[in-house]
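Q: predicted model, plus sequence, below.
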Amino acid sequence: VDAGAALAAGIPIVLLAVVLDRTTAAAGRRIGAGEAASGPVSPAVGWAVAAVATLAVALGTRFASALEWPATWTYGIAEPVNRAVDWMTDHLYSGVPLIGGTADWAGHFTTWVLDPVRDGLQWLPWWGLLLIVAALAWLIGTWRTALTATLAMAAIGVLGVWNPSLDTLSQVLAAVAVTLVLGFATGIAAARSNRVEAALRPVLDVFQTMPQFVYLIPVVALFGVGRAPAVAAAVVYALPAVVRITTQGLRGVDAGALESARSLGATSSQQIRQVQLPLARSSLLLAVNQGVVLVLAVVIIGGLVGGGALGYDVVFGLAQGDLAVGLVAGAAIVCLGLMLDRVTQPTERRTTTKGA
């Protein structure tokens, strides 16, 4: 539980991801615009110059015996980060005037959201839940979709982990709801403003590429141990994908449709609600689907911080070397993911097929 050491290892992962992302994105833009062929320097000459420069720098540093990064140019962040985490725990966890502490928020979220959803799912008879899953999948998909979703849900009962799976499902549904509310609102803001999108890009890079175990430590420091911090970790992990897909979908809306709406006197909110959101429906459905899948991927992480249910079974099986317990829980998670995928995404598949 050393947040500083974890962050010191996580930041280089983020920086490597940023380098690769920016490099490949720039190359893609050049190729797409045809600049690589029409620029003042041909691609072959550019690659040759880059290779010669790289070789010259490599030979120069070797002859100068400067292969290692200078020790005086480094800065250890572990101690300041750990002090910051300790400060958050001491000042934000509880006793904050008027708004209460983060522990109070976690308790309220568990009492008012997680518990009712879990109890409601577990109150339903097994056959009733199967009928609900089949109906939802059939309404937005095909009979094959409904059959696949129903069989996946029924397999959970066959595996003997029905109640833990519904507990996990309640956490996933709550995390997805929070992710979609924040993701859609942030995506709309980014789609409407280039400055907002540019400011969010490095933040989303960090959230999307930082290993989950790194930000799990401050989440636990803020929210304690339980299902609420597991949901918070899932939201942080899934939010970047939802924001980016939403932004891309809204920006891809036909400019002519927006211009027509503006010419008819539509306000900004009317353009969003009546033009952009309906035309970007397929992208929004994809954002929902990706949010569900990514949230479900953090179930195991939730088991490490008191999330219980299937995540705990997987962690327990790994820790005790009990393959049966871990494998059954893992198979149930796969079945949940298959069911949720069929329920949230088949509309796009069906629409695409008909359009073709």
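A: Nice, thanks for sending it over.

Q: contacts, neighbours, all on C-alpha from now
A: Will do.

Q: so the most centrally placed residue in the chain, which of the three states?
A: For the chain, Ala238 is the residue whose C-alpha lies nearest the centre (CA atoms, centre = their mean; 1.5 Å). Secondary structure, DSSP: H, G, I helix; E, B strand; the rest coil: Ala238 is helix.

Q: take the one below as the second:
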Amino acid sequence: LIDAPGLGKTVVKALQSLDVGTAFNAGLAIVVMAIVLDRVTTAACERSATGVPSAEGSGRAPGRLGGPFVKWRRHLLVAGGVVAAVLVYLSHTYVWAAEFPGEGSTGSTIASAADTVTTWAQDHLSGMTNALRDAVTNGLLNPFQSLLTDSPWWLVGAVLVAVGAVLGGRRAGVTAGVCVALLVGTGMWSDSMTTLASTAVATVLVMALGVVVGVWMGRSPMADRLIRPTLDAAQVMPPFVYLVPFLALFGATRFTAIVAAVVYAAPVTMKIIADGVRAVPETTVEAAAAAGSNTWQIITKVQLPMSRSALALAVNQGLIYVLSMVVVGGLVGAGALGYDVVAGFSQGELYGKGLAAGLAIVLLGVMFDGITQAAARRTTAVNGRRH
């Protein structure tokens, strides 16, 4: 957004021009780099935790990579550093060492294939994707957005303060009141309500998906082992990479940003809910089953009610993750505050409006976080008193 060099600039420009192939190619490179860095740092943390780096002379087990590797690890690192320094010197001295090998045709092939798939999807799946987009937009988003933007600001503000007070207590209500007053002061009230509508719809979809998959993972160890690595990998990917495939399917619309936000926020909610369901005592579940409860009754009357604190935390994280996609969604037609921030970065005369929009996003985040965190604390306290 601020014209910094690198892959991010390539993806942003490709998204702005709806060039899915180029965006996919650059996004794939970002994903590969993110996965490599994540795996390397995770492995380093695991080795430190198991004592592998200091296995010699410590009496501790060398772990999975023990034996000769531990003995020669430092020598290999030193040799690798020397080789890298020599290669850097050669690349700054000789042209042949600085030239990139090959013609880079692989990237062009990937971009071309992505464009081909995009064209095929638009030609053959447009009916289904358009129906899904219109159903969510006309059935959920537009009515809720009209309710928020067409109602008097003071009435909507009073409702937000009341919701904060009821769910989170007096302190959350005061926080919501301060944030509402500042939102009015920024002059971005209408755009803030439009963003609030999109955020609320996306969060509802995130929680629906999170509850279904999270309960499945919490009840089935096999499902957890199969799904959790995919969720971990999804959390590694940079946010704007999620926009690329959905831009091909749904075009540059608000719904595209909502779907990307749902996919970005769903992994963390699924894992939180799965952990909450798994934490329900097995004896309680067995007692419910012995009393004649079926699977649906065990889930709805035992496991989910006893996981209320996890559900509240999942709502908190889902809201924050969805809201973090607002600016990214502004690149593909999400409008409202996200578009104002993007326009402020790209057009100097709109910098002030972009700054106000950024402040409005922060205020919405503070309000959401304050309400949901307070609600989570109150739920945890209630569950503690009951037990």
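A: Structure's in. What do you need? Note that the coordinates shown come from a computational prediction; the quantities given were computed from them, not determined experimentally.

Q: so what corresponds to Ala135 of the first structure in the second structure?
A: Under the alignment by TM-score structural alignment, Ala135 of the first structure pairs with Ala162 in the second structure.

Q: any idea which helix or strand carries that match?
A: In the assignment (DSSP states H and E), Ala162 of the second structure maps to helix 153-168.

Q: how much does the following helix or strand past that helix stray from the first structure?
A: The first helix or strand that comes after helix 153-168 of the second structure along the chain, using DSSP H and E, is helix 170-186. Average distance, helix 170-186 of the second structure versus aligned residues of the first structure after superposition (mean CA distance after the TM-score superposition for the first structure): 1.2 Å.

Q: what strand or helix carries the aligned partner of Asp341 of the first structure in the second structure?
A: Taking TM-score structural alignment, the alignment pairs Asp341 of the first structure with Asp369 from the second structure. Per DSSP H and E: Asp369 of the second structure is located in helix 351-386.

Q: what comes up buried for that helix?
A: Residues 351, 353-365, 367-376, 378-380 are the ones in helix 351-386 of the second structure that count as buried (16 or more other CA atoms under 10 Å).

Q: same deal with stretch 85-99 of the second structure?
A: Neighbour-count burial for stretch 85-99 of the second structure, counted by 16+ other CA under 10 Å, picks out no residue.

Q: what of stretch 156-164 of the first structure?
A: Ile156, Val161, Trp162, Asn163, Pro164.

Q: identify the residue of the second structure aligned to the third one.
A: Spelled out, that is Trp162 of the first structure. Aligned partner of Trp162 of the first structure by TM-score structural alignment: Trp189.

Q: what separation is there between the residue nearest to that match when sequence neighbours are not counted and Ala357 of the second structure?
A: Take Trp189 of the second structure and drop its neighbours on the chain: the residue closest to it by CA to CA, 6 or more residues apart in numbering is Leu183, 5.9 Å away. When distance is defined by CA to CA, to the nearest Å, Leu183 of the second structure is 10 Å away from Ala357 of the second structure.

Q: between the buried residues of stretch 156-164 of the first structure, which is nearest Thr72 of the first structure?
A: Taking CA to CA as the measure, Pro164 is the one of these closest to Thr72 of the first structure, at 52.4 Å.

Q: and the helix or strand that that closest one is a member of, what does it pack onto?
A: Assigned by DSSP H and E, Pro164 of the first structure belongs to helix 162-192. Counting by 3 or more CA pairs under 8 Å, 6 or more residues apart in numbering; DSSP states H and E, the packing neighbours recorded for helix 162-192 of the first structure are helix 115-123, helix 194-209, helix 227-251, helix 281-297, helix 309-320, helix 323-344.

Q: residues of stretch 67-76 of the second structure that come out buried?
A: Judged by neighbour count (16+ other CA under 10 Å), stretch 67-76 of the second structure contains these buried residues: Val70.

Q: can you check stretch 62-75 of the first structure too?
A: Within stretch 62-75 of the first structure, no residue is scored as buried using 16+ other CA under 10 Å.

Q: over to stretch 84-99 of the first structure?
A: The neighbour-count check on stretch 84-99 of the first structure (16+ other CA under 10 Å) flags Val85, Asp86, Met88, Thr89, Leu92, Tyr93, Ser94 as buried.

Q: the residues you listed into a markdown table, with extra columns for secondary structure and distance to Leu20 of the first structure?
A: What follows is these, written out as a markdown table (DSSP: H, G, I helix; E, B strand; the rest coil; distance: CA to CA, whole Å):
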| residue | secondary structure | distance to Leu20 of the first structure |
| --- | --- | --- |
| Val85 | helix | 30 |
| Asp86 | helix | 34 |
| Met88 | helix | 33 |
| Thr89 | helix | 35 |
| Leu92 | coil | 36 |
| Tyr93 | coil | 37 |
| Ser94 | coil | 41 |
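
Q: now for the residues you listed, which pair is the farthest apart?
A: Taking CA to CA as the measure, those span a maximum distance of 14.1 Å, between Val85 and Ser94.

Q: nearest spatial neighbour of Ile299 of the second structure, skipping sequence neighbours?
A: Closest residue to Ile299 of the second structure in three dimensions, ignoring its sequence neighbours and counting by CA to CA, 6+ apart: Val215, at 7.9 Å.

Q: counterpart of the one you found in the first structure?
A: By TM-score structural alignment, Val215 of the second structure lines up with Ile188 in the first structure.

Q: same thing with Ala274 of the second structure?
A: If you follow Ala274 of the second structure across to the first structure using TM-score structural alignment, you land on Thr247.

Q: from Asn194 of the first structure, how far out is that match?
A: Using CA to CA, one gets 11 Å for the distance from Thr247 of the first structure to Asn194 of the first structure.
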